[in-house]
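# pasted the sequence and its predicted model underneath.
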Amino acid sequence: MQILGIWDGHDAGACIVEDGKIKVAINDERLSRRKLDVGFPKRSIEACLNYLNLKPTDISIVATTTTDFSKTLTRLFPSLKERYYLFRRRKVEKPRFTRFQHFLKYKLTSYGNFFGVCKKVSEWLIKKELKKMGFENFKLYFVDHHLAHAASACFTSGMQKAICITLDGVGDALSGSINIFENNEIKRISSISARDSIGIFFEQVTNLLGFRELEDEGKVMCMADYSYPIDDSKNKFIDFFSVNGLNMKAKFSTSKSYKLIEKVVWNNPRERVAYMAQRVLEKNVLELFRNAIEKLGIKDVCWAGGVASNIKLNRIIRLYSGLKNWFVFPHMGDGGLAVGSALYVSNLLYGTKSHRINDVYFGIDYDENFIESEIKKHNELYYERRSDIDELFAELICKGNYVFWFQGRMEYGPRALGNRSILAPADSEEVKDLLNIKVKEREWYQPFCPSMLEEDANNILDDYDGIPDRFMTMGYMVRKDAKNATRAVVNVDLSARPQMVGEENKKYRKLIEHVKKENGYGIILNTSFNIHGEPIVCSPDDAIRTMLKTKTKYLALGDFFVELKE
């Protein structure tokens, strides 16, 4: 039985799950070309149906999530959602009452379901939108926000018994949960309230440092490495949170903490503020994990929610001696809620079991005839079909070029993992700088990431534990003797966020193998195929448009070698 999963909030999207397996999944941003797009995911729903040759009437079960007051209000008045989206992404002039708008947001998101009223209103509104699209005779299931996060990790981890921890900003009046996953059932053990949200704390720091909340938290994490270490006794944020057993408590309300963070930002360099915030996150979340493992007596852990995107934090958790196995859902933020909702309902109705996902190529793809027809629209492009496209592009990389690489089904989630990627030599800082100037326009302190052959990880990474991370969800330290080979893909502290490539992507793996033959290391620079401020490319047209806009010389579109004419 096919289940449609939808999410209509921040980073909206849809998926179709069949027999507990993800058949297709996509987020609206890839189709609308608005990064982290919000609203009812009509485009994603249509893309999922079209990919599987289904009609709306073929779907009888729909799963979604989150019925708190704030979410219901934005469903009732979509203009509020759009206004906040533009405000958050700084696409409008700064409002006069910025602080008040943030305070109002924090207050509204802390309210729950109001005795079921919000759920009924949300149900009516979502059903109305689905019926407009032609859906008939379907049943709509709502899954609690943090239960959907937990399900996304539990049912894709392949674990039989594990602790599942979720942490994010807020959803359904909670900011986190601790659960036991056993016999394919999720049992909640502890909840963390919206008031005690460490996710909102990090979001506030991000905003007050001049970045976009819900989007640029990774920049704060990277900036922290440029500060001198600060002793906890001098950390202005150190007492903002405390962990007691399986609960986390905030000393101040979200509104009060915003004001206090504002004062700290005013009096301290940005990198120092970032360091203090990152330290508070690592200290408290690690303690929560440690307490859960010790108290519940389970050493396998899976985890999801926006906080799980912090790879520096994930590295510290990974190295905790009490942990045996762990799994981070690759689309850990709210963009993965459609999948979590659908997987939970699949288990609820049909008893489907957890299975380990080997890749996240759940998006849409394009056949060779369509790709060629798109290339032919542009006289400024030379192209030819090549049977050795992987070897050819490996040679271009080894000669010091950056290249655009577009293959097969698009990745699901925030990371480019070899199907919608920009590739370059991992050892060339010059090419890295060129890529930054012409295409990415990243902050100077943000490193690019590497893709490496999984069998070479032990020769490149100092703290590799033998368990390959195929989804770029973890931080590692690079060995000093591999420093020269990784100059373009490490942070200032020699840390990296690698993708370890096995047999799940054969064409991409062959490309890296050819690079290894040339330089001795099976590693390349891999960053997402997009220009600054845009989502990762989805279609051949997106790829070609990006090529022309950036005047990039080489593009692989499937087996087509595409070159910009002089």
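Happy to help now that I have it.

# please make it C-alpha for all contacts and neighbour counts, starting now.
Fine.

# quick one: residues contacting residue 304.
149-150, 152-153, 165-167, 328-329, 332-333 (Cα atoms under 8 Å, 6 or more residues apart in numbering).

# now with 6 Å?
Contacts for residue 304 (Cα atoms under 6 Å, 6 or more residues apart in numbering) come out as 149, 166, 329, 332.

# ok, residue 194 next?
Counting by Cα under 6 Å, 6+ apart, residue 194 makes contact with 110, 170, 173-175.

# out of those residues, who's nearest residue 5?
residue 170 (20.2 Å; Cα to Cα).

# okay, and that closest one sits in which element?
Using DSSP states H and E, residue 170 falls within strand 161-171.

# who touches that strand?
Strand 161-171 is contacted from outside by 145, 175-182, 194, 199-200, 300-307, using Cα under 6 Å, 6+ apart.

# one more to weigh against that first structure:
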Amino acid sequence: MNVLGVWDGHDSGAALLVDGLLRCALNEERFTRRKLEIRFPSRSIAACLSSAGLEPGHVDVVAVSTSDPAKTLGRWWPASKERHYAVRRRAVRPGALASLTRAAKYRITEWSPGRISTALSRMALRRELANHGLAHARLQIVDHHEAHAAAAAWASGFDACTVITIDGLGDGLSATISAFRDGALERVAASPARSSLGVFFEHVTSLLNMRELEDEGKVMALADYAAPIPDAANPLLALVDVRDGVIVTTRPGHALKGTLAAIQWQYANEQFAYMAQRVVERVSCALARDAVRLTGLPRVALSGGVVSNVKATRHVRLMRDIEDVYVFPHMGDGGLPVGAATVAAVGLGSPVKLDLADLGLGPAYDDEAILTAIRDAGFEPTRVADPAGRVADLLESGRIVLWFQGGMEYGPRALGHRSVLARPDLVGVRDRLNLVLKRRVWYQPFCPSMLESEGPRLLADWTGSRNRAMTMAYEVLPEHRDRLAGVISVDGTCRPQFVADGERSAFAAVLHQARRRWGAGVVLNTSMNIHGEPLVCSPAEALDVFRRSGADALAIGGYCLEPAGRVAGLAVAQGTTHS
């Protein structure tokens, strides 16, 4: 049974289940080099089939998510979503009718699917699939939030749990609560699209002159720099509530921006961000509390774009009513292909096992391909017997190293396959990395990768490492904050990746070297890309980023490039630590 999951909207992509096992999952942006690509995922589909040695004719089922009128309109009129994409990414100016088209867009996206929109979506998808040799395959359209929920439920490892999805909107809904038991999902509550916590935060992001659907993490980071405002004095908290497992807003999403703008006028940007962040935290916890009460299941699996807010998911994890929490690693719409394929496979009686212990589900390249790319790029290849040891030498001396190993990561985080590495305790190195290579806002913190055994030693609120893929915030113990000065926010929290101590990989070897050299099995780990571009996929792209970035070295496969004339990394003595 070969089931292909497809998503052709924001952050489009594909995933392939073969006899219930996830063989490949990736997103189109990695091939087109357009961040959060919206076009049909032609290259992702081809890569999925190639990874399993399949031809299009071998696919039994294609599962595609979402058939609401807005999505259907985009399938029949691709120029409409292309225009919105260009405006949102600041590639073109909005135009004279921008306010009207934006209001219309939010109204249409609130509409639920019907027989007509579903039939039209099916026709458009059939036409597109035929162009890819998939006309013979059975087409199944899967509900947007059911796909989110299925991905979280089957990947969680829980036998039974409460599943919560919190998204912008899709198929007429913005959030759902389901009970997962005996390999089946049962929805028990749903929030309408007009009352969306995700749309609320999108409006906040836009009002702060950031890109909605992309820069919400910056809003969360900016909130840490505000003077705290008591909840009783926070006017935004009155705009969103939870009643018996359903999110309720005082005004529909399409009409909420004006209310928010009137409030924003009275506050500094960081205070406005703080107040909005508190809304996300409070509403997420209230929804989780109601969800566990409604299902009677104290373990929780989360998915949907809003749960990328790691501060909010931390609050959920620490609730008394909650026994354990799992966040699906690709929680946004880019993760829908895995969920859609799961729904289809389960419906056909195929036992599904989503093992996401290793998220290197994308293309990998052998040393022969890497060597060819190095020579084509004009670099002198230098093979090293111990890449982890050489990289540890460089990091110890304050250098910044690009790290390209194994299969490309699935999802939004670099997890030791397509990463930029540095010491975690040198603020000077962090600042150089932020300003010169990553070129992003100064207040957005970098993240650590750490050995799992460091969790209980370094983190004040350690509750286990179920969330290994940078999907949860943790508080660093005050006595260890100097060790992690380059990877914590001003409030003392970090968003770690946990690597099993017994993992036999070159990346784990770097972390063991780190523990011996600077007293903590931790490195700064951020994605290998220039700001605004997708994570790199191929060796050629890694070499291009190396050329443009000013990083000190590139460890790629069995090679380590350290060209003469590169600006040397900051010496250890120059690095200042967190005070």
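Sure thing, it's come through. All figures in this text were calculated on a predicted structure; none of them were measured in a lab.

# report the TM-score for the pair.
The TM-score (TM-score structural alignment, normalised by the length of the first structure) is 0.98; 564 aligned residues with a Cα RMSD of 1.2 Å.

# tell me where the stretch 301-450 of the first structure has helices.
Along the stretch 301-450 of the first structure, counting by DSSP state H, counting those that start in this stretch, helices occupy 311-318, 337-350, 368-375, 389-398, 429-435.

# of those helices, which stretch is the most buried?
helix 337-350 (a mean of 26; mean count of other Cα atoms under 10 Å).

# now that one: which residue numbers in the second structure?
Using TM-score structural alignment, the residues of the second structure aligned to helix 337-350 of the first structure are 336-349.

# can you check stretch 421-441 of the first structure too?
Aligned using TM-score structural alignment, stretch 421-441 of the first structure spans residues 419-439 in the second structure.

# span of that stretch from start to end?
In terms of Cα to Cα, to the nearest Å, the two terminal residues of stretch 419-439 of the second structure are separated by 16 Å.

# try stretch 369-383 of the second structure
Across stretch 369-383 of the second structure, first to last residue, Cα to Cα, it's 14 Å.

# what's in contact with that stretch?
Applying Cα under 6 Å, 6+ apart, the set of residues contacting stretch 369-383 of the second structure from outside is 539-540, 558-560.

# repeat for stretch 417-425 of the second structure
Identification of contacts with stretch 417-425 of the second structure by Cα under 6 Å, 6+ apart yields 395, 400-406, 408, 483-487, 523-528.

# turn the helices of the stretch 301-450 of the first structure into JSON lines, including distance to residue 126 of the first structure.
Shown next, in JSON lines, are the helices of the stretch 301-450 of the first structure (distance: least, Cα to Cα, whole Å):
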{"stretch": "helix 311-318", "distance to residue 126 of the first structure": "35"}
{"stretch": "helix 337-350", "distance to residue 126 of the first structure": "14"}
{"stretch": "helix 368-375", "distance to residue 126 of the first structure": "34"}
{"stretch": "helix 389-398", "distance to residue 126 of the first structure": "45"}
{"stretch": "helix 429-435", "distance to residue 126 of the first structure": "43"}
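
# buried stuff in stretch 264-277 of the second structure?
264, 269-277 (16 or more other Cα atoms under 10 Å).

# and of these, the nearest to residue 292 of the second structure?
Nearest to residue 292 of the second structure, judged by Cα to Cα, of these is residue 277 at 22.7 Å.

# restricted to buried residues, select the contacts of strand 161-171 of the first structure in ChimeraX.
ChimeraX command restricting the contacts of strand 161-171 of the first structure to the buried ones, with burial defined by 16+ other Cα under 10 Å:
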select :145,175,176,177,178,179,180,181,194,199,200,300,301,302,303,304,305,306,307
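
# count of residues packed around the counterpart of residue 481 of the first structure in the second structure?
In the second structure, the residue matched to residue 481 of the first structure (TM-score structural alignment) is residue 479. Around residue 479 of the second structure there are 8 other residues, counting by other Cα atoms under 10 Å.
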